[in-house]
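S.K.: Any chance you can model this:
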Amino acid sequence: MSISAGARYKGRLALAFGVLGVFMVAEVVGGLLTNSLALLSDAGHMFTDVLD
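M.R.: From the prediction side, this is the model:
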């Protein structure tokens, strides 16, 4: 029986989203603590990548 590509890589995709989420939260916290618009905008960009 053949497994679809989506089912085969579901765990890897979840791991990638988890890593992206951790980095996004770290950038938001770092951006707020240092008043860095660059970090905040990159965190926003990461968020839109997750939505795609």
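
S.K.: alpha carbons only for contacts and neighbour counts from here, please
M.R.: OK.

S.K.: Hmm, Asp20 is touching His45, no?
M.R.: Slight slip there: residue 20 is Leu, not Asp. No. The pair Leu20 / His45 is not scored as a contact, 11.0 Å apart, by Cα atoms under 8 Å.

S.K.: More neighbours: which of those two?
M.R.: Between Leu20 and His45, counting by other Cα atoms under 10 Å, Leu20 is the more crowded of the two (17 against 12).

S.K.: another one to check against the first:
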Amino acid sequence: MKRAGQQGWSTTEYLAILTGLVVLWRSSQLVLEHLAEHHDEFSWALMIPF
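M.R.: Below is the predicted model of the structure:
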């Protein structure tokens, strides 16, 4: 049987992880939008031989 304090920590941990995933998802969308907007400026990097 779980104590009331444990239930609160589980909920807090769940919300912290969920918030982190939302921030990660949104920031990745912003990076992709930035790359799409400035594609011509970055396309020269694709021509560099490795």
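
S.K.: Could you get me the TM-score between them?
M.R.: After superposition, the two chains reach a TM-score (TM-score structural alignment, normalised by the length of the second structure) of 0.55; 35 aligned residues with a Cα RMSD of 1.7 Å.

S.K.: What lines up with Ala5 of the second structure in the first structure?
M.R.: Not quite, residue 5 of the second structure is Gly, not Ala. With TM-score structural alignment defining the correspondence, Gly5 of the second structure maps onto Ile3 in the first structure.

S.K.: does that match sit in a helix, a strand or a coil?
M.R.: coil (DSSP: H, G, I helix; E, B strand; the rest coil).

S.K.: Centre-most residue in the first structure?
M.R.: A centroid search over the first structure (Cα atoms, centre = their mean) returns Leu20, at 2.5 Å, as the residue closest to the centre.

S.K.: In which helix or strand does that residue reside?
M.R.: In the assignment (DSSP states H and E), Leu20 of the first structure maps to helix 10-34.

S.K.: and that helix, how far from the second structure on average?
M.R.: Superposing on the second structure places helix 10-34 of the first structure at an average distance of 0.4 Å from its equivalents, by mean Cα distance after the TM-score superposition for the first structure.

S.K.: outside of that helix, which residues touch it?
M.R.: For helix 10-34 of the first structure, the external contacting residues (Cα atoms under 8 Å, 6 or more residues apart in numbering) are Ser36, Leu37, Ala38, Leu39, Leu40, Asp42, Ala43, Gly44, Met46, Phe47, Val50.
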